[in-house]
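S.K.: For reference, the sequence and a predicted model appear below.
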Amino acid sequence: MLDVAVQAEGDWSSDTDWEALAARAAQAAIERTPYAGWIGAPVAIEIAVRMADNDEVQLLNRQYRDKDKPTNVLSFPMVQPDLLDTVTQNSDDGEVLLGDIVLAHGVCAAEAAERDISVADHATHLIVHGCLHLLGYDHLGDAEAEAMEAIERSALAHLGLHDPYPVEED
């Protein structure tokens, strides 16, 4: 079972069902990884998503990454990557807190405007991206980035959304 809790404050539109959007995004991401079996497992996989403002994300980015600027999404995994394969088997209370994802409204809205897409669609992409970070995926090297982007493309296509990484024509 997947349990996604969302806290949206400030400029995040109340017209959007952020709980449903985040749950669909997280499920689409997880289903495209070796952890797809978690979705039907008796263990509750928990993810917290905080829809914050740029100031809060800048503070977190400075505190945890030594980068004094807001960024679109931050992920805070609670499970070490080498323990992910067995985490559902070793849960004492039937719950596994996978981690936290934090989105910055101002950055998200600006990027959505640049891409000519809705804030909700871009937030969906960022939640998929953040969820993959919680699962140990990264994009530091070219091979890692290509693997992570392929999963993101697949998850977003499943959700009927745009390709966030269009191929640039020369």
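M.R.: That came through fine.

S.K.: Please count neighbours and contacts with C-alpha atoms only from this point.
M.R.: OK.

S.K.: Tell me which stretches of this structure form helices.
M.R.: With DSSP state H applied, the chain shows helices at 18-30, 54-65, 105-115, 119-134, 142-158, listed in chain order.

S.K.: Ok, which of those comes nearest Gln80?
M.R.: Gln80 lies closest to helix 119-134 among these, at 9.0 Å (Cα to Cα).

S.K.: check contacts around Asp121.
M.R.: With contact taken as Cα atoms under 8 Å, 6 or more residues apart in numbering, Asp121 is in contact with Ala112, Leu161.

S.K.: ok, it to Ala147 distance?
M.R.: Using Cα to Cα, to the nearest Å, we find Asp121 at a distance of 21 Å from Ala147.

S.K.: picking up where we left off before, now tabulate the helices of the chain in TSV and tack on distance to Asp11.
M.R.: What follows is these, written out as TSV (distance: least, Cα to Cα, whole Å):
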stretch	distance to Asp11
helix 18-30	13
helix 54-65	10
helix 105-115	7
helix 119-134	11
helix 142-158	24
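
S.K.: Just name the most buried of those helices.
M.R.: When the helices of the chain are scored by mean count of other Cα atoms under 10 Å, the highest mean neighbour count falls to helix 119-134 (a mean of 24).

S.K.: Second structure for comparison follows:
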Amino acid sequence: MAEAPPYRKSESLELPEGEAGARLPFCPGIRSEAEVPLEGWCSGRGSCWNYHCCLNDVGKALLCRASSSLFKDMSLLIRNLQRAIPIRRVPLRKNIEQIRRILGVQQFDLGVICVNNRHIQLLNRNYRWKDSPTDVLSFPFHENLTAGELPQPCARGEYNLGDIFLGVEHIYQECEENKEDFYSILTVTIAHGMCHLLGYKHSTETEWQQMYEKEAQILLELNRLSDTNLQPLTKHHF
């Protein structure tokens, strides 16, 4: 788990050599057409990275969005940039949509990107200075967030929560080790990441308590809707 990492101005995402999602000159995070995955996604906060949606055939279309207003009908974008772990999109999307409704943020765009260990480790090293894989990194679109308060956009292009990078390979390995259900933990991890996008942190015990209570509230309602028994990711953080 990780708090929203700090951005470095004017910096674009660099992927390891051979990683799915290579760099094209006009698309940060994409290095060569040959290595563009079936569903490429490079993203970040508007002030630092441009948004790009790399379609299956790069030769046909490469849509670049500098603001979310180009995607008014695509408020939830899920991209899978890894092949280590199969991802079932239908239940994943259903759970994310339920969490969005519980939080009351359906009107905000959200990006969820699934990556492997190498990719999440690169992000973790570049933005948190920790050279190891992790389960989730959240990149809020808005600055100076107050936990418990929704962002107050001034324009349509600002109706954006940001992006959640899921280290699905790392999550799967931990689930195997702890004998836990992968999709249950994936759902809990997404709820955790969305709390970070809304300003919640766990750097201190006071912050952790506030974030833990919010996660518990989300999962209590989700458990009621889906007949599950999900527990907050930060349960034993302090």
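M.R.: Arrived safely, thanks for sending. Computed from a predicted structure; not experimentally measured.

S.K.: center of structure 2, which residue is that?
M.R.: Nearest to the mean C-alpha position of structure 2, counting by Cα atoms, centre = their mean, stands Ile164 at 0.9 Å.

S.K.: residues touching the aligned partner of that residue in structure 1, list them.
M.R.: Aligned counterpart of Ile164 of structure 2 in structure 1: Ile101 (TM-score structural alignment). Residues near Ile101 of structure 1 by Cα under 8 Å, 6+ apart: Ile47, Ala48, Val49, Arg50, Val73, Leu74, Ser75, Phe76, Ile127, Gly130, Cys131.

S.K.: Tell me the one of the residues you listed nearest Asp85 of structure 1?
M.R.: Checking the contacts of Ile101 of structure 1 one by one against Asp85 of structure 1 (Cα to Cα), the nearest turns out to be Cys131, at 15.7 Å.

S.K.: Identify the residue spatially nearest to the closest one, adjacent ones excluded.
M.R.: Sequence neighbours aside, Ala26 is the residue nearest to Cys131 of structure 1 in space, at 6.1 Å (criterion: Cα to Cα, 6 or more residues apart in numbering).

S.K.: In structure 2, what sits opposite the one you found in the alignment?
M.R.: In structure 2, Ala26 of structure 1 lands on Arg100 (TM-score structural alignment).

S.K.: what about its match, distance to His196 of structure 2?
M.R.: Separation of Arg100 of structure 2 from His196 of structure 2 (Cα to Cα) stands at 13 Å.

S.K.: same check, this time on Glu180 of structure 2
M.R.: According to Cα to Cα, Glu180 of structure 2 stands 23 Å off from His196 of structure 2.

S.K.: re the thing from before, of the contacts of Ile101 of structure 1, keep whichever come out buried.
M.R.: For the contacts of Ile101 of structure 1, a neighbour count by 16 or more other Cα atoms under 10 Å gives the buried set as Ile47, Ala48, Val49, Arg50, Val73, Leu74, Ser75, Phe76, Ile127, Gly130, Cys131.

S.K.: circling back: now the two most distant members of the contacts of Ile101 of structure 1.
M.R.: Using Cα to Cα, the contacts of Ile101 of structure 1 span at most 14.2 Å, a distance reached by Ile47 and Val73.

S.K.: Now the equivalent of Asn72 of structure 1 over in structure 2: closest residue in space, sequence neighbours ignored.
M.R.: Counting by TM-score structural alignment, Asn72 of structure 1 lines up with Asp135 in structure 2. Excluding the flanking residues, the one nearest Asp135 of structure 2 by Cα to Cα, 6+ apart is Gly167, at 4.6 Å.

S.K.: tally of neighbours for the match of Asn72 of structure 1?
M.R.: Close neighbours of Asp135 of structure 2, defined as other Cα atoms under 10 Å, add up to 25.

S.K.: Would you mind confirming that it makes contact with Thr189?
M.R.: Yes. With contact defined as Cα atoms under 8 Å, Asp135 of structure 2 counts as touching Thr189 (7.5 Å).
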